[in-house]
Each structure stands twice: as structure tokens, then as C-alpha cells.
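>>> Based on what follows, work out the 3D shape:
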Amino acid sequence: MTALGNPLLLAWPQAHGLPDFDAIAPEHFPPAFEVALAEHRAEIDAIAAQAEAPGFANTLAAFDASGRQLTRLEHLFYTLAASATSPALQSVQRALAAPLAAHGSAVYMHQGLFARIDALFERREALGLTPEQRRLLERVHLDFVRAGARLEPAARERYAAVMTSLAELNTRFAQNVLGAENGYQLRLATEAELAGLPGFVRTAARQAAIDRGLMQEGLHVITLSRSLILPFLGFSARRDLREQAWRAWVGRGDDTGDSDNRAICREILELRAEAARLHGHACYADYALEDTMARSRQAVMELLERVWHPALAAQAREREAVLGAMAAAGATHALEPWDWRFYAEQARRTRFELDESEVKPYFPLDRMVAAMFDCAGRLFGLRFKARPDIAGYHADVRAWEVFDSDDGLRGLFLQDNFARSSKRSGAWMSALRNQSRALGTTPVILNNNNFARGAAGEPTLLSFDDVRTLFHEFGHGLHGLLSSVEHERLAGTQVLRDFVELPSQLFEHWMAESEVLKKFARHWQTDAPLPDALLARLQAARQFGQGYETLRYTASALVDMAVHALPAAPGDVVAFERDTLAAWGLPAEVGLNHRLTHFQHLFSSAGYAAGYYVYLWAEVLDCDAFDAFIEAGNAFDPAVAARLRECIYSSGNSREPGEAFRAFRGRDPVVEPMLKDRGLLA
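Below you'll find the model as predicted:
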């Protein structure tokens, strides 16, 4: 395949500059990237070779504007690799991992370009820059330094080789996790095997079978999609099948088959430790935390310990309720990890008179999407117009144009909600295009979820946790859509990692507001609103199980921090994980959110490596931030919302995050609202 006539290199014909997805094939990407990489190298060389002295416009702004063809290709390529992959595309992804990483190193180690940026950085006080220009200079300069631009020649060469190897390993890790997830199916063919499963789980499991081409009448399939495996573990009366499903879920990547990630984890950790040493750090955690709000392992550990011990106490209280449910059911076996969710659901049902089958009919997906749009409208004046004529990369993708209150176009929002075998697990936001006034671009923002699809002709019904996920990812989406900066490097979610979860977690608060639920949570068959009594029981039960969930999250963060604090990779990552949890006293029945062998946050890229703590760090910020609305007496207070938009959602990385939070809140954050929200205050 040559570049000539390649649809990726032609003008993309759809509205908002989207490509014709049906015209794109995996083999189009290598020649397209070859052209785009060459173009970008030429642009970088030209900026560096200028005879004119370095200035903001001819160096920083020019660098920010470079690589347009490459940027749009990368956004598209990684979107398809995550959301609509195939064996052919995975092969291309493996082949391109090394050259794309090598190009990134070549750009950020370009000595001629760095010399110009470094000269500007040294003179930054005298340049008369605007605050955003100053921020761009500081961030880009740091990008180059952290990518190795200041290393000695031999160290630069080695660092670039390490980055290339890591890119290949990250790709293999992610593809192995997807392979492990797609390779597992728990087939339920008899009523005895379906025992205990309510109608909504049976419907989702039947649909999962149909989606996988298993048309045998009455056959149901449990996959490792979170929105299917968790309800199965919560409701299946078949303890043997719960154990089988649980072992498959937690064992992803920890086996001797094609999806074994144990050696890959160790290689990644060894290379990260070497990269940190090249930068003069004792361990990778120190290197990673240097460019965060936390700044140090000590700060991270203080927060994790602040939560760990109250969570242990809360889980011990919950354990008594779970053991009570076991006794009531006549169970005499020991409490195992595959038992917890089942008996916790029994305890919750008894204590709060809550039945998930009673709750879910009030949360059809389309109404919850309408709820999140309504909240965005009330808070930020946004309006959403459906664009069914815009075709996505899959039939599941839906599109909306987003407008400000003055009808000015803010951007395009895409949503892809359903689990399928061509899509990685989890939920995430990504950008097909970032906002930039200098480039004249409006954002194109994509939310991915992995909900279990409803039966044909029926809506997809969400759990309360699913609704939280929906709002969370849309909070990220709003961070991208509301971005209002001059330069792309500072746009949207390109902020410090322990700040990026603030807009997403903050937006979760509105999904649980009574006035939102009373307006939008309506029974899909009768249109009856969520009854006041059921709403009260939902709110009363909100903190039940928080000890268990907090321990699962915090344990994962502790393992992440511990393994990246080592000066070299452990000999056995599974044993290291086990020993770390034992040292912290994690109860055996609790387990982890993510084990190392399938921990995509850590190993499919470096994005959250030594950084899984950020959700808790941001939760301190988001709970304190939402308290501003509580103090105003109105969850939609216009003045507070306007300040929130200006300081947090629109500013991207144009402001230092601590300063941005203080500008919104009037002070530094305090931890008590988070502890209160989780029910962890004494």
C-alpha cells in the first residue's frame, strides 16, 4: 500500500473533520504514518535551523503547531486500537510501536530545537510573556528535559532505546489482556446454572451469547466485562461457578498461555527503573512523582495511610454483616473472595430493603445520558444536538454537537457505550481532536464505556455504579469540551495526572442529587418516577460496602507505589504483590481492583505508573470542591458553577493546578469532606 490515494492522507470528508471510517483499512496506517513522520521531522528541523533568534512565536508556538498530520493520525489510530480493533490492526499496532516511540524520542531529544527552547526558558522573566505563554514555555521545556534532552549523548541513545522497548512491551501487555478477556466464556445452559440470577443479568448474559454468535436457545454467557462479571458474582447462587468466574477474572495475565503478562511486567519495571536512573533518580516512582501535585512518595503514602486504617475498620464492620448473611443462609464454608459480593448483596438487601432488580428499571441508559446533558446545561449553559448522520467507527457510536448558551459551537461529543470483543475493557475518555484557539480547532471528544447491552427491543438498564461511571467519563469529556486555551499542548485533560481526575470525579456528584434522580430516573416501562422511599433507601445504602471498595482501590495503589519504588524489578511480580498485601494486612476475602498482570493503568502505557493513587488525591479535591455548592445551598448555584468552569474545566493546563483550585475554592483543599463522603470519619 502506497501513500497515493490513501484515505488517511486525503481530506477527511465527514462533518467536524471526521474520516470516512468505512474507507479505512489497517494497511492504510503504515504508509500514512511514514508520510506524517517525515513531514513532522522536516518541520522540527526547520524550526531548529532558523537563522532568526529564538522567540515565542518562531519556536514555542511553531512547535505547538507542528505535526498536524501526525497528531490526527495518532488520535485516530489509538482510538481504533482501543475501541474497534482486529487481528490485522493489532499486527499493525505492534509493528508501529517502535517507530512511533523512536520518533517521539527524536523530537524531544532534538538538540537544535531544545537549544532554542532552553534559551527561551533561561530568559523567561524578560520575555514579557502572558501567563499562558509562560506556562506553555515551562511545560514544553519540562517535556524535553523529562524525555532526555539534557542527557549526555550515550545516555540519550540508551534512553531512546528504552522508550522504544517500553512502547513495544506496553502494546503486547494491552493486547494480552484483551486476549485473556476475549478468551473466556462461562456458558450457562441450564436453569440450575442460572440459579439466583435476576432477569437483568440473564438478559445481559443472553445478549452476550448472541453477540458472540452463540445462538443456541437458552444459552447464556458470562464474560469478563465488568458490567457482567460483577453482577454475576453478586447474584449467582452457584458457588462453584462464582469461584470459576472469579478465578478467571483475577487471573488475567497470570497464566502460562499466550496471554501471560508476568515476564512482560517484569521487563517493563526493569526498563522503567533504568530510565529513572538515567535521570538521576533512585527509582521510577521518584521520577514519575516529580511532575505531579503530590511531588513525593511521602505525600502519596501519607494520603494512602490516612485512608487505609479507617477503611480496614469499616470493612471489618461490613464483614460482620456479610457473615450474618452467610449464617442466615445456612452457609458453613469459610468466607472466600468469590463469596463476598454474593453475601454482601444479601446483607444489603436485608438491611436496606434494596433489590437491584427493583432499582435498575429506573435507570435506562438513554435517560441517564439525558440527565448528564441536563446537568451540563444547568451548570455550564451547554446544549446538545444529536447528529445521527455522523457515522462512527462502529454502529454503537452516537454523536452530538455541543453548543454554548450563545449558540457558539463548542465541539463534537461521541459516545460508545457497549462492551464487545473488539474493545478493551474499562471506561475512558479520549480526544480525536483537541481545542486550540491558535490552530482554530474545536474539540472532538469520545467517551467509551463497557455496559452490558440490553435485549433486542429493550433499553440497556444501568446499575447505580454504571450511572456513576457514565457521569465520571462525561466529566472528563466536559474537561475536553470546555477547554478554552490558546495552545494545544495546554488543552483539556493534558494536565498533571493527579489533577486530571478532579473534573471527572466531581461531575459524579450530580448523578446522585435528588432533583436529578427525581426528574430523570423513571421506570422504563411505566414512566413512573423513582419512588421517594426507594430513593431514600438508595441514599441510605450509599456508604455500605465502602470499606471493602476503599481497601480494594487503596491496595492496588499501594502495590503500584511499592513496585515502582524498587531500584530494580522484583524477580517475581506475583510474589511481590502477594507479599506487599500481606505486609499491609489486606484481608484475604477483599482482593485488589487490579492485579499487576492485568493492570492496564500501569502497564499498557506509563500514564498511571506510580500514579494509581491519583483517584484518591483527586477525590480530596472533588469532595471539597462540591462542598462549595453545598455551602451555597444549591447544587447548581450559578456563581459557583461559573467559577468552576473558568478555574477548573476551561483552563486546561494553562494554570498551575494548585493555583487553579485555590482560585475556585479560595483556599487549599482539605481531606475531611472525602473521608466523610466515604463514611470513614470516626
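>>> When you work out contacts or count neighbours from here on, use the C-alpha atoms and nothing else.
OK.
>>> Report the contact partners of the residue nearest to residue 58 when sequence neighbours are not counted.
Leaving aside its chain neighbours, residue 58 sits nearest to residue 47 (7.1 Å; criterion: CA to CA, 6 or more residues apart in numbering). By CA atoms under 8 Å, 6 or more residues apart in numbering, the contact list for residue 47 reads 58-59, 62-63, 113.
>>> Tell me the buried residues within those.
59, 63, 113 (16 or more other CA atoms under 10 Å).
>>> Closest one of the contacts of residue 47 to residue 253?
Using CA to CA, residue 63 comes nearest to residue 253 of those, at 39.9 Å.
>>> shouldn't that closest one be in contact with residue 42?
No - at 11.8 Å, residue 63 does not count as touching residue 42 under the criterion of CA atoms under 8 Å.
>>> Going by neighbour count, list what's buried in whichever strand or helix holds residue 121.
According to DSSP states H and E, residue 121 maps onto helix 111-122. The neighbour-count check on helix 111-122 (16+ other CA under 10 Å) flags 111-114, 116-118, 120-121 as buried.
>>> Give the other helices and strands that that helix contacts.
helix 29-48, helix 131-146 (3 or more CA pairs under 8 Å, 6 or more residues apart in numbering; DSSP states H and E).
>>> Compute the inter-axis angle for the last one and helix 111-122.
Comparing the axes of helix 131-146 and helix 111-122 via axes from the mean of the first three to the mean of the last three CA atoms, to 10 degrees yields an angle of 130 degrees.
>>> Name the next helix or strand downstream of helix 131-146, please.
helix 153-182.
>>> The longest helix along the chain: what's the following helix or strand?
In the chain, with assignment by DSSP state H, the single longest helix is helix 297-328. Once the chain leaves helix 297-328, the next helix or strand it forms, by DSSP H and E, is helix 337-352.
>>> The structure of the following sequence is requested for comparison with the preceding one:
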Amino acid sequence: MNPLLEPSPLDHELPDFAAVRVSDLVPTFRTALQEHDAEIAAITGLSEPPTWENTMDALEASGQMLQRVLAIVFNYAGTDATDEITAVEETVAPELSAHNSRILLDRELYARVKAMPAQPEGSENAALLDHWLRAFRRGGADLDDAGREELAAIDTRLAELSTRFSRNLMESTVRNAVAVTDEAKLEGLDESRREQLRADAEAEGRQGWLIRLGLPAVQPVLEELADPDLRREIAAASRARGSAGAADNSGVVLETVRLRARRAELLGYAHHAEFVAEGETAGTVDAVEELLDTVTPAAVDNALGEHKRALDLAHVNGVEAETLGEADLPYWSARLREEDLAVDTSGLRKYFPLTRVLRDGVFYAAERLYGIRVTPRDDLAGYHPDVRVWEVSEGPDRGGESLGLLLTDLYARPTKRGGAWMSSFVDQNRLLGQTPVVVNVLNIARPAEGEEALLSLDEVTTLFHEFGHGLHGLLSDVRYPSLSGTNVPRDFVEFPSQINENWALEPEVLSHYARHVETGEPLPPDLVSAVKAEARWGQGVALTEFIAACRVDLAWHRLSSRRAAEVTDVAAFERAALEDAGLTVPGVGPRYSSTFFSHIFAGGYSADYWSYLWAEVLDADGFDGFVDTGAAAGEVTQHPDPDDVRFAGERFRRMILSRGATIDYDDAFWMFRGRQRSVAPWLSRRGLSGSGPVSG
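Model prediction:
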């Protein structure tokens, strides 16, 4: 039996993963395409005039089998990218793109949607109508026949290129893993970390130790390894991904950029960046450029200062180099951090055991804020033995109603792509009576057998961040699937997740989960201060790396089709873009080079990587709304207890998390915060308060 042909009978329509056969995915996908085509034809073939029910409701209810299949295909492509799964994705992606183009270029369907009368301002119906009219326009529905044909061909080719980029990146990431046969080279790593690397080598049938590569350019292990030659080997292997041999992504990057530029021009935009910005809350590329221009000088100045201090420390320790390169700056910066903060990073990890961080930190904070409960569902199985299933329910004060399911997939695997993300198997919607099933994916190093995974501060923050996305999906309360949960602009989708990061270091939450893995003792007060200081330490380098990636992204996607056709050297283009932006700090490159910049060439963030920064501005200002409760929103003049964050949590849930894409995002922020957004809190958080104001 094929479990994807009908809705799953399991709780909340959790897929029956044990019954899913990879060999069924492509045939089922094609059956689902035919079913969806028939559903669309039934709408356009009606003799009755278009009504909301026979057009909009029917359109939203269509494609359910297709969604079930795609949820499986794209989840597996990210979490278990075997050759078999990758072949499925390479088949599905272009056919899906062609299918979606047919829908958005369907004249009869477009005419029925355009015939809808205006809906009440601020209503969910108005948001849905605007969503579909914008999708049709941006999908080429207003083009002539030649333009529509060209656009459809471009979209299909872009889907093929995105899949090829991912495959090349996966292959080169696995191939570029660094093998170590001399244990002396691992000086600086504790025994637990060495055991992890030994287990990774054994899993690959190798002797010694294996250092696998994470997604960003700078590998965290560079902070710990004392051997400079090994550090340089790792740094070179990381930066070289996707740039050589059969897995070279250079040609993919160039063709993708050219096609995106041409697509934007077909639709009437100057370039792809303008096309993207129109759909974001930022509104224009100029607004984004203004933010980047404002913060870049201060970020670079701070990065240069941090580089000089790290170099001075290296000189004291006998290093004679005039500058520190990308392999050495992380190591000496880490030593400098230890001096400044008097904290042993490896020792600090012992206060962050994964199980406690998840249950007594991430889940506990959500329970305090939103009154929900997260409980294990060990009777339900995930798609991999590493995956755990949890049920999310209302608290007793709301009757304990089950809201949905959360799947957690936290450990790195050779076939899992790097990074961390949230996705969903089922989106909440009242139209079909569906409740959400979401998944949080991380890449934490698997601990040695019988041991607990101990997290870095960055990994703790990432766990909170991804569950923030999860809450956005789980607490959604809308009628239509297209408007559900995280189906919002990129620069707003990161807002709730970055808000959620703040709770990792809030005193009550931190004291609840940060306990020594062996003794159970709480994090000592001096380490609490050090943890908070560490979260703010080294902001110049971190922000410069991020801004550099934003600049590379925008440089590619502000090209016209004519100019894009003239670019032939990916690395040279990157260097020129960084020089033009004033981002030339020794040892500090972009967080991702183009050939492994998965966010923009395979992950939906093209011309949009800046959205993290924009959301961080919203977060820094918006988080103050959890302190300035009530009065900030103009709802009450007085709040009885400023520490009662449950009140603010309920407001955030009602105004932001539950609303999906049914809201005006500026209005929603204003309602929660009580005023328009300001960049000042973010500048202060980043230590850039002297950088000056940024409008809107």
C-alpha cells in the first residue's frame, strides 16, 4: 500500500514513514500532478460564475496529495541525501517547476481570481486574494505568449540548477572532509571531541579521525586546534567546496545569475534583487542598502580592532606573521576570548547537555511564554532513528487541546546537508481541518556511545532559534494553507525565531537548564556573566562575515542580464564586490563563498540573505516589548508585574505567531511594540551605537 495516496490516519496526519518506499516517490508524485491538474481544470471548467467558494476555497483545497509527496521528497533530500533520494529530487524539481508555471500561467484560472470582488480590508480573505493576485502577476500571468513560454522555460531550468548545486555541494562537502592519522595534530581537542571524530572516521571505514565540514566557511573546530598546518588544511578544504572537479558549482552559479536577471527583466524589474525586495517587508533594495551602508563601517572598524588584538596575542606567543589568515584568526581570537572572559569553552559545554537544553530550556521557555506543553510521543516514529516525535498541546488553563506535532532531528549525518532549519509535513489550516506537523533539523556532532551531546553556546542559540520557527508553525491559527505559519516574507519569517533566541540567556530560563552534565550543579554566577559577555564578544568579525555574504548576494542579483552575461570568473567577481563594499579585513571573508552559498543558490534566499539582518533589527526592538508589556502596545496603562512575560507572550502569540500571512506586517509590529520599528536597540546590542540612525 502507498501511504501517500490518502491522508495519513496517524495523529495530526503524521506520515507513516515506515511504509514510505523511495521507489514509490516519483510515480506517486506524477499521479499527484495529474490529480492537481484535474482539480484546477474542475475550477476553470465550471459554467457557474466565480464565487469565493467555487474558486478561492477550491484552489486552496487543491493539491493535497502533491503536498504530501513533496513534504517527504524535500525532507529526505535535506536529511538523507542518498544517491537514490538525490535522483528523485533531480526528477521532481523541474517537473514541479513546470507544473507550478502552468498554474500561474493559466488564463482561465487567473480570470476567475481577478473576478473576485474586493474583500473587507484587513480580513483573511483580503490577504488570500492579494496573495494569489501577486503570485499570478509575479509568475508571469500578464505576459504575452512569447514571454510566458520563455518564463516557464527559465523556471524549469532554475529548478534543475538548484538541485544540481545542492548535489555538488553535498558531494564536495563529503569529499573535502579532512582525515587525520596523527593524534598529536589534534592538540586542543578534549577526549570527548576526539572520540566523536574517531567515530566519524570509523563510520566511513577509515583509520584515525575525520573532521567533517559544516555549512559556513569558518569551521568551529579552528578555534580549538593548536596545529596551524591542520587548521590551514581545514580552512582551505572548507573554502574550496563546490569549486573544483565534477562538483564545481561555478558554472551553475553563473547560469543561475543570468537566468534570474533575465526573468526579472521579463517581469518588468531592473534586476532580481528588485523583484525579491518588493515581496519583503523591507520593500526596496535601497532600504536594504541603507541599512548595510550604515552598519558596515562600524563593523569593519570593530573587526580590524579584533584582528589587531588577536594578532598581538599571537605575536606574544611566537607567531611572526604580519596578519592572521582565515585559518588562524579563529584560533587566536578564541584564546583572546578566554583571556578576556576567563572562561574555558570546552568546560562551559558541560553545562549545556542537549537533553536538558531542549526540555528544560527550549520547551520550558515556550511553556512560560505561551502556556503550551511539549511531551514526548514515543509511540510515534520519525523518518530516521535519530528523529524524536513530540506532541504540543495547550496548557491545562486552555483545556489541554492538542495543537500539533514536533519532530526533532538534531544529529549530523554524512547524508544530511549542513546547517539548521525548520520545515513542515502538514501546515495548519481550518479550511481542511489540518493541524501542524513541523520538524526542527540541526547538525550537532553525535556524541560517543553512552554519552550526552554537549553543546556550544552557538548550538544552544540555534536550538532556540529553530524552535522559534517551529512555534510560528505550531501556533498558527488561520483558515487557508497558503497563509499558514511561516508562509510569510523572508525578512519577517526570521523575526519570531530570532525573538526566541533571546530566551536562551534570560536568567530564569538559563538557570533552569544550564546544569553540569555530571554533577547537576547550576552554572556558577561568574560563568553566567561570562556566557552573556561571550554572546556579545567578537561582534565585529561575526558581523563583517555576515555583511560580506549579504554584499556578495546582492552583487550577483543586482546585475542586469547583459552585465551578468559578461561575468565569467566567480572568485574574481566576489573579490571585486567585497572591495567595492569596503569589506577587506585580514582573515575575514564572507560567511559563504558563492560556490557553497546554499542559501541563495539552492535555499530560497536569493537576493534575500540580508533578511536575517533585517529580522534581527525587528527582534532587538521587538524583544523590548516583552519587558514594556501592555503600555507599549497601548492596551493597558499599567501592568501589575513587569516580570510576568506570559502576558507579553500571549500578545505575541495573538498578534504575530497565530496570524501567519494574514496581517500587515508593519501594523502587526506596531501593535505589539506600540510604535514603529527602530534600529537603535539593534545597534546597541551589536555594540555599534555610534553608527547613526537608519530610517524605517
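>>> sorry, back to before: tell me which of the contacts of residue 47 of the first structure is nearest to residue 243 of the first structure?
residue 63 (54.0 Å).
>>> Spell out the secondary structure type for that closest one.
helix (DSSP: H, G, I helix; E, B strand; the rest coil).
>>> Residue in the second structure paired with it?
In the second structure, the residue matched to residue 63 of the first structure (TM-score structural alignment) is residue 59.
>>> quick one: the residue lying closest to that match once chain neighbours are set aside and residue 391 of the second structure, what's the gap?
Nearest residue to residue 59 of the second structure, sequence neighbours excluded (CA to CA, 6+ apart): residue 40, at 7.1 Å. Per CA to CA, to the nearest Å, residue 40 of the second structure is found 35 Å from residue 391 of the second structure.
>>> that's a helix at residue 246 of the second structure, yeah?
Yes - according to three-state DSSP, residue 246 of the second structure belongs to a helix.
>>> and it, how many neighbours does it have?
Number of residues near residue 246 of the second structure (other CA atoms under 10 Å) recorded here: 10.
>>> Quick one: residues contacting the aligned partner of it in the first structure.
Using TM-score structural alignment, the partner of residue 246 of the second structure in the first structure is residue 258. Shown in contact with residue 258 of the first structure (CA under 8 Å, 6+ apart): residue 176.
>>> how much space is there between the most centrally placed residue in the first structure and residue 473 of the first structure?
Residue closest to the mean C-alpha point of the first structure, counted by CA atoms, centre = their mean, is residue 428 at 4.1 Å. Residue 428 of the first structure is 6 Å from residue 473 of the first structure, where distance means CA to CA.
>>> One more: residue 430 of the first structure?
If you go by CA to CA, the gap between residue 430 of the first structure and residue 473 of the first structure works out to 10 Å.
>>> Show me what residue 486 of the second structure lines up with in the first structure.
Using TM-score structural alignment, residue 486 of the second structure pairs with residue 493 in the first structure.
>>> swap that for residue 334 of the second structure, please
Counting by TM-score structural alignment, the partner of residue 334 of the second structure is residue 345.
>>> Now for its match: which residues touch it?
234-235.
>>> What of the one 10 residues further on?
With contact set as CA under 8 Å, 6+ apart, residue 355 of the first structure has these partners: residue 349.
>>> State the distance from the counterpart of it in the second structure to residue 534 of the second structure.
Aligned counterpart of residue 355 of the first structure in the second structure: residue 344 (TM-score structural alignment). Noted for residue 344 of the second structure: a distance of 11 Å to residue 534 of the second structure, by CA to CA.
>>> Likewise for residue 602 of the second structure?
32 Å.
>>> And residue 59 of the second structure, by the same measure?
50 Å.
>>> Okay, helices next: where are they in the stretch 301-450 of the second structure?
With DSSP state H, counting those that start in this stretch, the ranges of helices along the stretch 301-450 of the second structure come out as 329-341, 345-349, 354-356, 364-370.
>>> er, the stretch 451-600 of the second structure actually
Under DSSP H, counting those that start in this stretch, the stretch 451-600 of the second structure gives helices at 457-474, 490-501, 507-513, 525-536, 539-557, 561-566, 570-580, 598-601.
>>> ok, the equivalent of residue 682 of the second structure over in the first structure to residue 623 of the first structure distance?
Counting by TM-score structural alignment, residue 682 of the second structure corresponds to residue 674 in the first structure. Using CA to CA, residue 674 of the first structure is found at 5 Å from residue 623 of the first structure.
>>> between these two, who's got more neighbours?
More neighbours surround residue 623 than the other of residue 674 of the first structure and residue 623, with 24 against 21 (other CA under 10 Å).
>>> is it true that that one touches residue 669?
No - at 9.1 Å, residue 623 of the first structure and residue 669 do not qualify as touching, with contact defined as CA under 8 Å.
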